[in-house]
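J.: Got a predicted structure here, sequence first:
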Amino acid sequence: MPAATHSAAPTAEPLNVLLVDDERLARKYLRELLSEQAGVSVIGEADSVAAAAELARQLRPDVIFLDVQMPPASGFDLLPLLDPAPVIVFVTAHDEFAVRAFTVSAADYLLKPVATDRLALALQHVRNRLNVPAIVPSESATPFALGLDDPLILRDSGRLRRVRARDIAALAGEGSYTRVYLSDERSMLVLRRMDAWETMLPAPPFLRAERSLIVNLERVDSLDIRSRDEGVLRLAADGAPARVLGRVALSRLRAALRM
């Protein structure tokens, strides 16, 4: 599918967004994230390719945030039904469709759960495609940091959970993935690197104790100090194992906990 052409002059008008995803909770989460972005208006939602095609014809959105897997159809099946073609941003839990997404001239490709900083970057890509100037937030704004009661959508192996940031007890890096230990249920393995989590989560109470460990200080059950070079961390979280810490991590935790 050829890239859409747009001749609109630069304007301060908001981006009109259509959300297409067969999961209601995923649409709600993305709507909430978009509501925090300046110059964005969500004008509709659809849960199927057929409904999305009809809404796009009626509403003429600037951009569609489009899920890939929507059985029995695919988000790619929507593209030939769009006339005129808006800018497309794919949003999916699977990275294997990325190459195909860019061959059809998608502006961006976001992995679920969507991070606030990546969403902001995707919106900038959309504005570049549409030749629309970016809306610069005030210097005091901190758009990428979550509050403790802000919602997160976590997904692993088909399980989708809505949690608050404060419900996360700790995060342990496992390559491109993160093991997320939650205060009241079993852990989840989420496709997101530790650096992204460090940017998103408020500090304090979250502390990056070591390269592969971020701890919510409010969820520390105990810190047993064996020596200046070693300690054992125990968390108030379901299934979180005790973790042996080296000197650097132990020193950071002791300072943060004022021990």
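T.: Nice, thanks for sending it over. Residues are numbered from 1 along each chain as shown.

J.: from here on, contacts and neighbour counts on C-alpha atoms
T.: Fine.

J.: mind checking the end-to-end distance for stretch 155-172?
T.: End-to-end distance for stretch 155-172, by C-alpha to C-alpha, to the nearest Å: 16 Å.

J.: before we move on, what about stretch 217-235?
T.: End-to-end for stretch 217-235, by C-alpha to C-alpha: 9 Å.

J.: Put this next to the first one:
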Amino acid sequence: MKKVIIVDDEKAGRKLIKEYLSNFPALILLGEANNGVDAVKMINEFKPDLVFLDIQMPGLTGFDVLKHLEELPQIIFSTAYDQYALKAFEVHAVDYLLKPYTQERFKVAVEKVTSNIADNKAKELTNSLLMDAEKYPQKILVQAKNKLVTISVKDIIRIEAYGDYSKIITEEKTFISNYGISQLEQKLDEAIFLRVHRSSIINIDKIEELNKYGKSYDVTMQNKDIVRVSRGYMETIKKLMY
């Protein structure tokens, strides 16, 4: 028995996959998602063996979804866009179903899941995405009330320690991240995000001015927040001065 999740922003696409799945009693449908953000949450919660994954979706693309997963299931892409086929196989997807596809074509893809080839591809996918994870993300998922939302990293003004969590301050809103500030520091580009205090990280692109008071500095950000630079990080901030 294999647990399955369907991710497609079109209702018709999800309906077709469910119809074709009914011919495979060994594949148990756990749930559906119609956008990338909900897909990440559902896949991380239910840990399916197989995901039918669309590519062009609101919030996160199918490829973005893969980078946010705690564990990587077997992936069959299901999409109306043929230009992503090469990239799909670069991340070692089991198969790439180009809409509209027939029941027979669907059967060919599913049969790959039960083969040793599919198991090997899943391991290759894991290794490939672990390597991709070393690159700095352009978007991150953060908590907003009872749901996860995506924010662009470039929109972050500063990050503030918040107990075991972190506050991420953007121009429009403040979000809570489940990561501590040191964990976020490791995930963000150090050329842009500068640790200036054990409780503060700033986006140097969002600095308005730097003020010196004796031997100390305060940084005024574009949203008028003032961030103190602690003595231990003084040399770091001085590297920005020319």
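T.: Good, I have the coordinates. For clarity, every value in this text was computed on a predicted model and none was experimentally measured.

J.: Could you tell me where stretch 69-77 of the first structure falls in the second structure?
T.: Aligned by TM-score structural alignment, stretch 69-77 of the first structure falls on no residue of the second structure.

J.: who touches the residue positioned nearest the centre of the second structure in this structure?
T.: Nearest to the mean C-alpha position of the second structure, counting by C-alpha atoms, centre = their mean, stands residue 68 at 3.7 Å. Shown in contact with residue 68 of the second structure (C-alpha atoms under 8 Å, 6 or more residues apart in numbering): residue 40.

J.: gap between it and residue 2 of the second structure?
T.: Counting by C-alpha to C-alpha, the gap from residue 68 of the second structure to residue 2 of the second structure is 22 Å.

J.: same deal with residue 130 of the second structure?
T.: 24 Å.

J.: before we move on, what about residue 31 of the second structure?
T.: 13 Å.

J.: Kindly report the same for residue 171 of the second structure.
T.: Note on residue 171 of the second structure: its distance to residue 2 of the second structure, by C-alpha to C-alpha, is 44 Å.

J.: cool, residue 240 of the second structure as well?
T.: Taking C-alpha to C-alpha, one finds residue 240 of the second structure at 54 Å from residue 2 of the second structure.

J.: go on, residue 97 of the second structure?
T.: Distance from residue 97 of the second structure to residue 2 of the second structure, counting by C-alpha to C-alpha: 19 Å.

J.: Same question for residue 90 of the second structure.
T.: In terms of C-alpha to C-alpha, residue 90 of the second structure sits 24 Å off from residue 2 of the second structure.

J.: what do we get in the first structure for residue 212 of the second structure?
T.: Per TM-score structural alignment, residue 212 of the second structure is aligned with residue 225.

J.: Its match touches residue 244, doesn't it?
T.: No - between residue 225 of the first structure and residue 244 there is no contact under C-alpha atoms under 8 Å: 9.9 Å.

J.: Show me whatever sits in contact with both of these two.
T.: 231-232.

J.: Give me the more crowded residue out of residue 97 and residue 2 of the second structure.
T.: Taking neighbours as other C-alpha atoms under 10 Å, residue 97 of the second structure and residue 2 compare with residue 97 leading, 22 against 14.

J.: The more buried one: which element?
T.: In the assignment (DSSP states H and E), residue 97 of the second structure maps to strand 95-98.

J.: now swap in residue 64 of the first structure and tell me
T.: Element membership of residue 64 of the first structure, judged by DSSP H and E, is strand 63-66.
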